[in-house]
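Asker: Okay, sequence plus prediction incoming.
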Amino acid sequence: MFAKNTWYVAARSEELDGGKPLGRKVCNEAIVFYRQADGTPAAVEDFCPHRGAPLSLGFVHEGRLVCGYHGLEMGCDGQVVAMPGQRVRGFPCIRSYAVAERHGFVWVWPGDKARADASLIPSFHWAGNAEWAYGGGYYHVKADYRLMIDNLMDLTHETYVHANSIGQKEIDETPCTTKVDGDHVVTSRFMHGIEAPPFWKLALRGHGLPDDGPVDRWQICHFTPPTHVMIEVGVALQGHGGYDASADKKVSAVVVDFITPETETSHHYFWGMARHFQPHDAALTQAIREGQGRIFGEDMEMLERQQANLSAWPERKLLALNIDAGGVQSRRVIERLLAAEASTHTTAP
């Protein structure tokens, strides 16, 4: 269903900044995240070995996780450290997880901790770059994580689901191309001489460009395992090179999508936009974030209703059309990862 020996985004960094532990299920693993005394994140099983209470209902004291039921203290390695009035030698250990902090997110490796390698966390050219601004948020979505990947790798739905923001008929009318390079799937669409939809008119105005003339628009969706989708998007004033136009003639961005499985029918969705224009305009960042949040809210409603239908009629066959190529190829990459992980488990001594 989902690969475990890989890195997933578990939380935004600020979710751990309040001093409280955060309980979150990742790939069916119940995990509690918190910050240690030096500020680095830690992650252990969300299960107190005393009476089974969720440790996420406790608190953090001087960098140590304290159970909110009877005060048992856990170490970041899953060992019991202390408990009021009790000797803790011989207390059972709980599972600890490999965790790291990169790009403003907390990442977790829900599989074999011994195999975790922080160098495998992907890098992104926009992260920490002063020429880019980032704004985003989080949604809990009651749908199979692969449905979100399907959604993001086939943007023809924008014409219908997002008709009042980023959708337009030219998306339907313009063919897309899908290419696969190893585990990297790319679906591209380029539209020329069209009217900018409302969201992009806002962006053009924010960059000091006219919003009433024709533009060239692009959408380039990149899937990389285990579940990341980065979408290059933008519009340029017509006749200036489209995607390759100079920075003063276009507004461009990367739609950031980290999709983390929770269960077979739910996932965590960390969404955002890294934009390459007016990076220091905080008001523009907030306006774009609010607009993007509404757009993704529309996606969430559709996906959750879709999941409800699929769960109600699991025997029904679905159509595979040419517009589904990006999602189909992405699922094939996931299937290869699952097969490889299963093979490793089978051959392990």
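Answerer: Structure received.
Asker: Could you use CA atoms for every contact and neighbour count after this?
Answerer: Noted.
Asker: residues touching Arg115, list them.
Answerer: Residues near Arg115 by C-alpha atoms under 8 Å, 6 or more residues apart in numbering: Asn5.
Asker: what's the answer for His267, then?
Answerer: Counting by C-alpha under 8 Å, 6+ apart, His267 touches 140-145, 259-261.
Asker: Show me where the protein has its helices.
Answerer: Remark: helices assigned in the chain by DSSP state H are 145-153, 158-161, 169-173, 198-206, 282-312, 325-347.
Asker: Cys48 is in contact with Leu55, isn't it?
Answerer: Yes - Cys48 lies in contact with Leu55 (C-alpha atoms under 8 Å); the separation is 5.8 Å.
Asker: Buried ones among the contacts of His267?
Answerer: Buried by 16 or more other C-alpha atoms under 10 Å: 141-145, 259-261, out of the contacts of His267.
Asker: So the residue located most distally from the centre of the chain versus Ser343, what's the distance?
Answerer: Distance from the C-alpha centroid of the chain peaks at Gly85, with 43.5 Å (C-alpha atoms, centre = their mean). Relative to Ser343, Gly85 is positioned 47 Å away (C-alpha to C-alpha, to the nearest Å).
Asker: just Ala274 next, same as before
Answerer: Distance from Ala274 to Ser343, by C-alpha to C-alpha: 38 Å.
Asker: Counting neighbours, go ahead and name the busier of the two.
Answerer: Under the criterion of other C-alpha atoms under 10 Å, the comparison of Ala274 against Ser343 puts Ala274 first, with 23 against 11.
Asker: wait, what's in contact with Phe223?
Answerer: Contact analysis of Phe223 by C-alpha under 8 Å, 6+ apart lists 153, 184-186, 229-230, 330.
Asker: And the residues you listed, which is closest to Ala283?
Answerer: Met230 (23.7 Å; C-alpha to C-alpha).
Asker: Can you report how many residues lie near Trp200?
Answerer: Trp200: 23 neighbours (other C-alpha under 10 Å).
Asker: alright, now check it against this:
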Amino acid sequence: MTNAPRFPLNAWYAAAWDVDIKRALFPRTIAGRHIVFYRKADGAVAALEDACWHRLVPLSRGRLDGDEVVCGYHGLAYNAQGRCTFMPSQETINPSACVRAYPVAERHRFVWVWPGDPALADPALIPDLHWNKDAEWAGDGGTIHVRCDYRLVLDNLMDLTHETYVHGSSIGNRAVAEAPFETTHGERTVTVTRWMTNIEPPPFWAAQLGKPGPVDRWQIIRFEQPCTIAIDVGVAPAGTGAPEGDRSQGVNGYVLNTITPETDGTCHYFWAFARNYRRDDQALTTQLREGVSSIFKEDEEILEQQQRAMAANPDRVFYNLNIDSGSMWARRLIDKAIAAETAPSRLQAAE
């Protein structure tokens, strides 16, 4: 087994939904880093290394005092910048007493954290999931803790032919596995485009469209390095112009996914489904959230079984088909980002 890193650190990762971070200590492991989050009195989010400078006890076992975190073991206090402001039984504070503070940002209903070099934490690099907080779209989502390598979730989302076999009772039918597709890529993105014309809609989409007859269906999967995937999905009555750009007769949704590695074998999977129809129908929003959650539960079971099989067969390798082109390019971009971070250390080791 290789000890090479499996995820880049110089990247924005979703740490939580914005509503999950309150005036309380919220611990989470992100890319192998133990971090504690909390909201300050002004509403801004702070993120500190979850280990006291003194004896490494998790700060998340302590408490908030104003905007400072007080260790629950000996009472050392740290401000939002990670600097120790109080030590018990002494007036002089050791100048080295600090914990790491991580760059954080709020966007698209998520709290994002940058676990790598803080000097490189450019908010412009936060992945685009704007549909999750856009007046023209309505939706909701959730979080799944999956016991698998985060890249397996990416593989699953970049190749949707599995819908035919894993989700046949809801969103899948044979057209997904049989339709041609096109894969393109850039410096940070990979796109897989699939159109299925004049087909019978699967149960989920037939219910959303509410019209009889065959449909033109689309799936446009866009990966953004290192681990965010937005999927443009929908159906329109066959022959009404959707493949040419006129989707006005159909229904359109976005499946929003950002996967945050926790450890080498576990990850946090943040997802949402946004739609541009019946936006004021809260009952539909709840119904869709629960329905999509059930679909993703089927994926979770498959992925965890796959991870267990990989652990039981460490010398086995993956074989790729044409349908894997999207995930192969996504992994190449991830590997490229990792290599860019690790190259300097390799050069130093050689010296």
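Answerer: Sure thing, it's come through. The model shown is predicted, which means the values in this text are computed figures rather than measured ones.
Asker: Keep only those of the contacts of Phe223 of the first structure that are in strands.
Answerer: Per DSSP state E, strands hold the following members of these: 184-186, 229-230.
Asker: Buried ones from these, can you make that a PyMOL selection?
Answerer: Buried residues within these, by 16+ other C-alpha under 10 Å, are selected in PyMOL with:
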select buried, resi 185+186+229+230
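Asker: and which of the ones in strands among the contacts of Phe223 of the first structure is nearest Cys93 of the first structure?
Answerer: Closest to Cys93 of the first structure, out of all of those and judged by C-alpha to C-alpha, is Val229, at 36.6 Å.
Asker: in terms of contact, does that closest one touch Met148 like I think?
Answerer: No - taking contacts as C-alpha under 8 Å, Val229 of the first structure lies outside contact range of Met148: 9.6 Å.
Asker: Alignment lookup: Val70 of the second structure to the first structure.
Answerer: Structural alignment (TM-score structural alignment) places Val70 of the second structure against Val66 in the first structure.
Asker: thinking again about what came up before, shared neighbours of Cys48 and Leu55 of the first structure, anything?
Answerer: Going by C-alpha under 8 Å, 6+ apart, residues that sit against Cys48 of the first structure and also against Leu55 are Cys67.
Asker: Quick check, His280 of the first structure in contact with Ala133.
Answerer: Yes - between His280 of the first structure and Ala133 there is a contact under C-alpha under 8 Å: 7.1 Å.
Asker: So between the two, which is more surrounded?
Answerer: Neighbour count, other C-alpha under 10 Å: between His280 of the first structure and Ala133, Ala133 has more, with 22 against 12.
Asker: which residue lines up with that one in the second structure?
Answerer: Counting by TM-score structural alignment, the partner of Ala133 of the first structure is Ala138.
Asker: Report the contact partners of its match.
Answerer: Contacts of Ala138 of the second structure (C-alpha under 8 Å, 6+ apart): 132, 274-276, 279-280, 285.
Asker: from those, which would you call buried?
Answerer: The neighbour-count test (16+ other C-alpha under 10 Å) marks 132, 274-276, 285 as buried among the contacts of Ala138 of the second structure.
Asker: Of those residues, just say which sits nearest to Ile323 of the second structure.
Answerer: Minimum distance to Ile323 of the second structure across these is 25.8 Å, recorded for Ala274 (C-alpha to C-alpha).
Asker: Now do the same contact list for the closest one.
Answerer: By C-alpha under 8 Å, 6+ apart, the contact list for Ala274 of the second structure reads 131-132, 137-140, 253-256.
Asker: how close does it sit to Val255 of the second structure?
Answerer: Counting by C-alpha to C-alpha, the gap from Ala274 of the second structure to Val255 of the second structure is 7 Å.
Asker: Ok, Trp218 of the second structure next?
Answerer: 12 Å.
Asker: Now for these two: what residues contact both?
Answerer: Going by C-alpha under 8 Å, 6+ apart, residues that sit against Trp218 of the second structure and also against Val255 are 232-233.
Asker: Asp150 of the first structure maps to what in the second structure?
Answerer: Checking TM-score structural alignment: Asp150 of the first structure goes with Asp155.
Asker: What sits closest to that match if chain neighbours are left out?
Answerer: The spatial neighbour of Asp155 of the second structure that comes closest, neighbours along the chain excluded (C-alpha to C-alpha, 6 or more residues apart in numbering), is Ser327 at 5.0 Å.
Asker: That neighbour contacts Val153, doesn't it?
Answerer: No - counting by C-alpha under 8 Å, Ser327 of the second structure stays clear of Val153, with 9.9 Å between them.
Asker: Looking at these two, which has the bigger crowd around it?
Answerer: Just comparing Ser327 of the second structure and Val153: by other C-alpha under 10 Å the higher neighbour count belongs to Ser327, 25 against 22.
Asker: what sits against the more buried one?
Answerer: Each residue near Ser327 of the second structure by C-alpha under 8 Å, 6+ apart is listed here: 154-155, 158-159.
Asker: Shared with the first structure, which of these?
Answerer: Retained in the first structure by both residues aligned by TM-score structural alignment, their matches' C-alpha atoms under 8 Å are the following of the contacts of Ser327 of the second structure: 154-155, 158-159.
Asker: Let me know the closest of those to Ala337 of the second structure.
Answerer: Leu154 (15.8 Å).
Asker: do you know how far the closest one is from Ala274 of the second structure?
Answerer: Noted for Leu154 of the second structure: a distance of 19 Å to Ala274 of the second structure, by C-alpha to C-alpha.
Asker: Likewise for Leu157 of the second structure?
Answerer: Here Leu157 of the second structure is placed at a distance of 16 Å from Ala274 of the second structure (C-alpha to C-alpha).
Asker: ditto for Glu200 of the second structure
Answerer: 23 Å.
Asker: Check Pro261 of the second structure too.
Answerer: For Pro261 of the second structure relative to Ala274 of the second structure (C-alpha to C-alpha), the value is 24 Å.
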